[in-house]
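S.K.: I'll drop the sequence and a predicted model, then ask my questions.
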Amino acid sequence: MIDLIPLSYEMLRVIWWLLLGVLLIGFALTDGFDLGIGALLPFAAKTDAERRVLINVVGPVWEGNQVWLILGGGAIFAAWPPLYAISFSGFYLAMLLILVALILRPVAFKFRGKIEDQRWRNLWDGALFIAGVVPSLVLGVAVGNVLLGVPFRLDETLRAHYDGHFFGLLTPFALLCGLVSLSMIVAHGAAVIGLRTEGVQAERARIYGRYAALTAAVLFVLGGLWATFGLDGYTVTSVQDTLGPSNPLRKTVATVPGAWMNGYALRPWTMIAPALGILGCVLAFVGMTMRTWRVALTGTSAAIVGIISTAGLSLFPFLLPSSVQPNASLTVWDASSSLLTLWTMLLVTGFFLPIILAYTAWVYRVMRGTVDAESIGRNPNAY
């Protein structure tokens, strides 16, 4: 059966690396504005009526948007088992923190309207704020730690041992990456608020969104300079078999200052990614300044694509570098599932992904339009 597979093992590994990036970007583009609106809830909306407007912007779509996160986790589990095992066990408390925050969101949606008491509703609005800020920040911190290298090692049986702890994740560079992520998501949420609402909420969102877009651009540039001049990157120093079995210990790896930038010199076209990240932030800032919300949303979307792509392209071919045993670092070439598994999953993905995209497009089309207090009053299913 393997002989009938039309794609090589190397090609399938690259395809699944690209698909993982697509799923992560899909999550940031869709559920990202949900998180951003949650983070802006106390600032863009001051009264209960204003907060209901913002909540009902995301209310009909947040569950569907979260599918992208589930798909991303499933892709890691199926296509990159060592990556799933080490990252989810090493980042266990961080992942649990994200999970608790995401669980708070549906609970807050359901419970805040059950009692007509402002203190009760403020409590759940605070939960929505936490559910927006925590995942946005922690996911960025996780990416920062991947760039720094994760303290894990493999024994001769390929059994992983994690030597770090939760507070060890909170290094200055990782926190900078977390702030890039948070500001990017807040700007994205602000653009959607401006597009879907009117009046005072849109104006407040414009103010905070401009600051967030500018902050994302500045911190992204600072992060790039830090990675270039102040950070040790990883490079494979042996000839790696891109068609061989998945065994991370079959290569040698060295840490070299600024090595994360080497890929841009070898593949100049990849400079499109950081350029898109910066230009997207600038476009978002200009769009919000001029109150042209479609331009602002295009800018925040471009920034998300560019910033996430920059992280992925900088790391390639690494998936999870090891700071304590560099030779055990996981790469695209030695941490994947088997050839048959990757091919079977690609066929399944090729069938279901277009369905998900079509469904998502249909939902957004149905739920388009301005959300205001009057439209909420006409809808018995509003939050």
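M.R.: Perfect, I can see it now. Residues are numbered from 1 along each chain as shown.
S.K.: all contacts plus neighbour counts: C-alpha atoms, from now on.
M.R.: Will do.
S.K.: if I look at Leu102, how far off is Leu96?
M.R.: Distance of Leu102 to Leu96, given as C-alpha to C-alpha, to the nearest Å: 10 Å.
S.K.: now swap in Phe88 and tell me
M.R.: Counting by C-alpha to C-alpha - Phe88 and Leu96 are separated by 9 Å.
S.K.: so which of those two has more stuff around it?
M.R.: More neighbours surround Phe88 than the other of Phe88 and Leu96, with 16 against 12 (other C-alpha atoms under 10 Å).
S.K.: who does the helix or strand hosting Val143 touch, helix- and strand-wise?
M.R.: Taking DSSP states H and E as the definition, Val143 sits inside helix 118-148. The contact analysis (3 or more C-alpha pairs under 8 Å, 6 or more residues apart in numbering; DSSP states H and E) places helix 118-148 against helix 9-44, helix 92-111, helix 172-196, strand 232-236.
S.K.: which one of those lies nearest to Trp362?
M.R.: helix 9-44 (13.8 Å; C-alpha to C-alpha).
S.K.: winner for burial among the helices and strands packed on helix 118-148?
M.R.: helix 172-196 (a mean of 27; mean count of other C-alpha atoms under 10 Å).
S.K.: skip ahead from that one and say which helix or strand is next.
M.R.: Downstream of helix 172-196 (by DSSP H and E), the next one is helix 200-229.
S.K.: list the contacts of stretch 228-243.
M.R.: 8-10, 147-148, 227, 250-261, 321, 326, 333-334 (C-alpha atoms under 8 Å, 6 or more residues apart in numbering).
S.K.: and those, which are buried?
M.R.: 9, 147-148, 227, 251-253, 255, 258-261, 321, 326, 333-334 (16 or more other C-alpha atoms under 10 Å).
S.K.: most widely separated two among the residues you listed?
M.R.: Tyr9 and Ala227 (31.4 Å).
S.K.: quick check: Val256 is in a strand.
M.R.: Yes. Counting by DSSP: H, G, I helix; E, B strand; the rest coil, Val256 is located in a strand.
S.K.: Leu137 versus Leu35, what's the distance?
M.R.: 10 Å.
S.K.: before we move on, what about Pro257?
M.R.: Distance from Pro257 to Leu137, by C-alpha to C-alpha: 26 Å.
S.K.: can I assume Ser337 is in contact with Trp80?
M.R.: Yes. Ser337 is within contact range of Trp80, at 5.9 Å (criterion: C-alpha atoms under 8 Å).
S.K.: neighbour count winner among those two?
M.R.: Trp80 (26 against 19).
S.K.: list the contacts of the more buried one.
M.R.: 335-337.
S.K.: spatially, which residue comes closest to it, not counting chain neighbours?
M.R.: Nearest residue to Trp80, sequence neighbours excluded (C-alpha to C-alpha, 6 or more residues apart in numbering): Ser336, at 4.5 Å.
S.K.: can you tell me the SS state at the one you found?
M.R.: coil.
S.K.: rewinding a little: out of the helices and strands packed on helix 118-148, flag the one nearest Ala265.
M.R.: strand 232-236 (13.8 Å).
S.K.: putting a second one here so we can go through both:
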Amino acid sequence: MGIVDYEILRLIWWLFLGVLLIGFAIMDGFDLGVAAQLPFVARTDTERRVAINTIGPVWDGNQVWFILGGGAIFAAWPTIYAAAFSGFYIALFLVLTALIIRPVGFEFRNKIADTRWRSFWDWALTIGGLVPSLVFGVAFGNLLQGVPFTIDGDMRIFYDGSGLFELLNPFGLLAGLVSLFMLVSHGSVYLAVKADGPVRDRAVLVQTVTAPLAVVLFILAGLWLAAGIPGYVIVGEVITNGPSNPLLKQVLVQDGAWMANYAAHPWMWAAPALGVLGPLLALALVRLDRPGLGFIASGSGIFGIISTAGLSMFPFLMPSSLAPQVSLTVWDASSSERTLFVMLICTLIFLPIVLAYTAYAFRVLRGRVTAAQIEHNPTGHY
């Protein structure tokens, strides 16, 4: 295009991909976290309705981040999209099933005033929050270990994995638990902001457990990654503005390679530091009855944890454990220069609209959800 260099466009879309994933984790993550802990924070129907009504009006707007993320991968990184849906097909099917169950639960649970009916949909909402929170982390854990795929000379992708249970390996499960506790803790902070009474009190107790667990498991995953999981490194000349052909490079698998970026750029240590300090600061702020600031701190922790994984892997997006030389990177898995430029213009127009609408919606819906409000409106939507 000549206006923006192809290399810069690729970097911009790598950053945008990170922004969308982090935006999804922060915005949709808190309602996934609330749903996942529903049986623990709410023991009566009124309490469950209090918890559900804190997220019921906003969950569908938060899903926009998930849709934008999927669309960005499809349009900006089509090879990643194809390889991911081959390698993580069953896992993504589980996620989509859970995400489909969730809106049905929101819409149906209050249609019939029957204990068994509502209990069924409450558990459906819990599963709809629990499964995506765990599986997204498992996917990141497997990306860091390499995915068993190859690419032939005609650019056809072949996945040679054994399915879901292969993804549920020890490190993948550890990453999944980091994600789960991170989002449950985030949901607890949100309940501390929006709920009242016993629901809020139990959410604070849940955060007391899940925030330190998320930090401890995050540190454990980092130590495991540094000492026990080989990373990937491009050898020879790196072509940053050439054609999107992952076959035109040489890649070696080396111990400790995932830590090389931190050695070369010490400022990157800010990401894991934020991943550790954010949840702990959120815990302290909630205890000091400053849950609004705690929510910001919790979101900062999510930013740090996800950024740590992205910075560790850069420039790799999807390493191949079978044929490292075909691993997909920022420099060889993107769409054309024209496509990235047109998408950039569209993003610069529409992303501020999404942000403005989100801010407006949360401003309109500000305030706590109380048991008195629920009891005053027993036939409310949620």
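M.R.: Ah, there it is. The model shown is predicted, which means the values in this text are computed figures rather than measured ones.
S.K.: now distance to Trp62 of structure 1 too, for the contacts of Trp80 of structure 1, in JSON lines please.
M.R.: As requested, the contacts of Trp80 of structure 1 are exported to JSON lines (distance: C-alpha to C-alpha, whole Å):
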{"residue": "Ala335", "distance to Trp62 of structure 1": "32"}
{"residue": "Ser336", "distance to Trp62 of structure 1": "31"}
{"residue": "Ser337", "distance to Trp62 of structure 1": "31"}
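S.K.: what's Arg109 of structure 2 aligned with over in structure 1?
M.R.: Structural alignment (TM-score structural alignment) places Arg109 of structure 2 against Arg112 in structure 1.
S.K.: same question but for Phe149 of structure 2, I mixed them up
M.R.: Phe149 of structure 2 maps onto Phe152 in structure 1, by TM-score structural alignment.
S.K.: what sits against Pro42 of structure 1?
M.R.: Pro42 of structure 1 touches 125-126, 129, counting by C-alpha under 8 Å, 6+ apart.
S.K.: out of those, the closest to Ala39 of structure 1 would be?
M.R.: For the contacts of Pro42 of structure 1, the nearest to Ala39 of structure 1 is Phe129 (4.7 Å; C-alpha to C-alpha).
S.K.: neighbours of the corresponding residue of structure 2 for that closest one, how many?
M.R.: In structure 2, Phe129 of structure 1 lines up with Thr126, judged by TM-score structural alignment. Burial measure for Thr126 of structure 2: 23 neighbouring residues, criterion other C-alpha under 10 Å.
S.K.: now swap in the one 4 residues further on and tell me
M.R.: Residue crowding around Leu130 of structure 2 was assessed by other C-alpha under 10 Å; the count is 23.
S.K.: the residue lying closest to it once chain neighbours are set aside and Gln145 of structure 2, how far apart?
M.R.: Counting by C-alpha to C-alpha, 6+ apart, the nearest residue to Leu130 of structure 2 once its immediate chain neighbours are dropped is Ala36, at 4.7 Å. Plainly put, Ala36 of structure 2 is 27 Å away from Gln145 of structure 2 if you go by C-alpha to C-alpha.
S.K.: next: Leu130 of structure 2.
M.R.: 23 Å.
S.K.: same question for Ala264 of structure 2.
M.R.: For Ala264 of structure 2, the distance to Gln145 of structure 2 - C-alpha to C-alpha - is 21 Å.
S.K.: try Ile151 of structure 2
M.R.: Distance from Ile151 of structure 2 to Gln145 of structure 2, by C-alpha to C-alpha: 18 Å.
S.K.: about what we covered before: who's in contact with the aligned partner of the residue nearest to Trp80 of structure 1 in structure 2?
M.R.: Here Ser336 of structure 1 is matched to Ser334 in structure 2, going by TM-score structural alignment. Applying C-alpha under 8 Å, 6+ apart to Ser334 of structure 2 gives the contacts 10, 76-79, 244.
S.K.: of all pairs in the residues you listed, which one spans the longest distance?
M.R.: Arg10 and Thr79, at 13.8 Å, using C-alpha to C-alpha across those.
S.K.: re earlier: so the match of Arg109 of structure 2 sits against Ala127, correct?
M.R.: No. In this structure Arg112 of structure 1 lies outside contact range of Ala127 using C-alpha under 8 Å: 9.8 Å.
S.K.: surely Gly367 of structure 2 is in contact with Lys194?
M.R.: Yes. Counting by C-alpha under 8 Å, Gly367 of structure 2 does reach Lys194; the two are 6.4 Å apart.
S.K.: what is the aligned counterpart of Val180 of structure 1 in structure 2?
M.R.: Aligned partner of Val180 of structure 1 by TM-score structural alignment: Val178.
S.K.: also Gly140 of structure 1?
M.R.: Aligned partner of Gly140 of structure 1 by TM-score structural alignment: Gly137.
S.K.: can you report how many residues lie near that match?
M.R.: 22.
S.K.: now swap in Leu344 of structure 2 and tell me
M.R.: Leu344 of structure 2, neighbours per other C-alpha under 10 Å, totals 16.
S.K.: who's in contact with Asn65 of structure 1?
M.R.: Here Asn65 of structure 1 is in contact with 27, 30-31 (C-alpha under 8 Å, 6+ apart).
S.K.: counterpart of it over in structure 2?
M.R.: Asn65 of structure 1 maps onto Asn62 in structure 2, by TM-score structural alignment.
S.K.: what about the match of Arg109 of structure 2, distance to Trp124 of structure 1?
M.R.: Taking C-alpha to C-alpha, one finds Arg112 of structure 1 at 6 Å from Trp124 of structure 1.
S.K.: check Tyr383 of structure 1 too.
M.R.: 12 Å.
S.K.: ok, Leu170 of structure 1 next?
M.R.: 28 Å.
S.K.: right, and Trp343 of structure 1 touches Ile5 too?
M.R.: Yes. If you go by C-alpha under 8 Å, Trp343 of structure 1 and Ile5 touch, sitting 7.3 Å apart.
S.K.: between the two, which one's more packed in?
M.R.: Under the criterion of other C-alpha under 10 Å, the comparison of Trp343 of structure 1 against Ile5 puts Trp343 first, with 22 against 12.
S.K.: which residues sit against stretch 16-32 of structure 2?
M.R.: By C-alpha under 8 Å, 6+ apart, stretch 16-32 of structure 2 touches 55, 59, 62-63, 65-66, 68-69, 72-73, 128-130, 132-133, 183-184, 186-188, 190, 299, 302-303, 306-307, 310.
S.K.: kindly report the same for stretch 127-138 of structure 2.
M.R.: So stretch 127-138 of structure 2 is in contact with 29, 31-36, 91, 94-95, 98-102, 167-168, 172-180, 183, going by C-alpha under 8 Å, 6+ apart.
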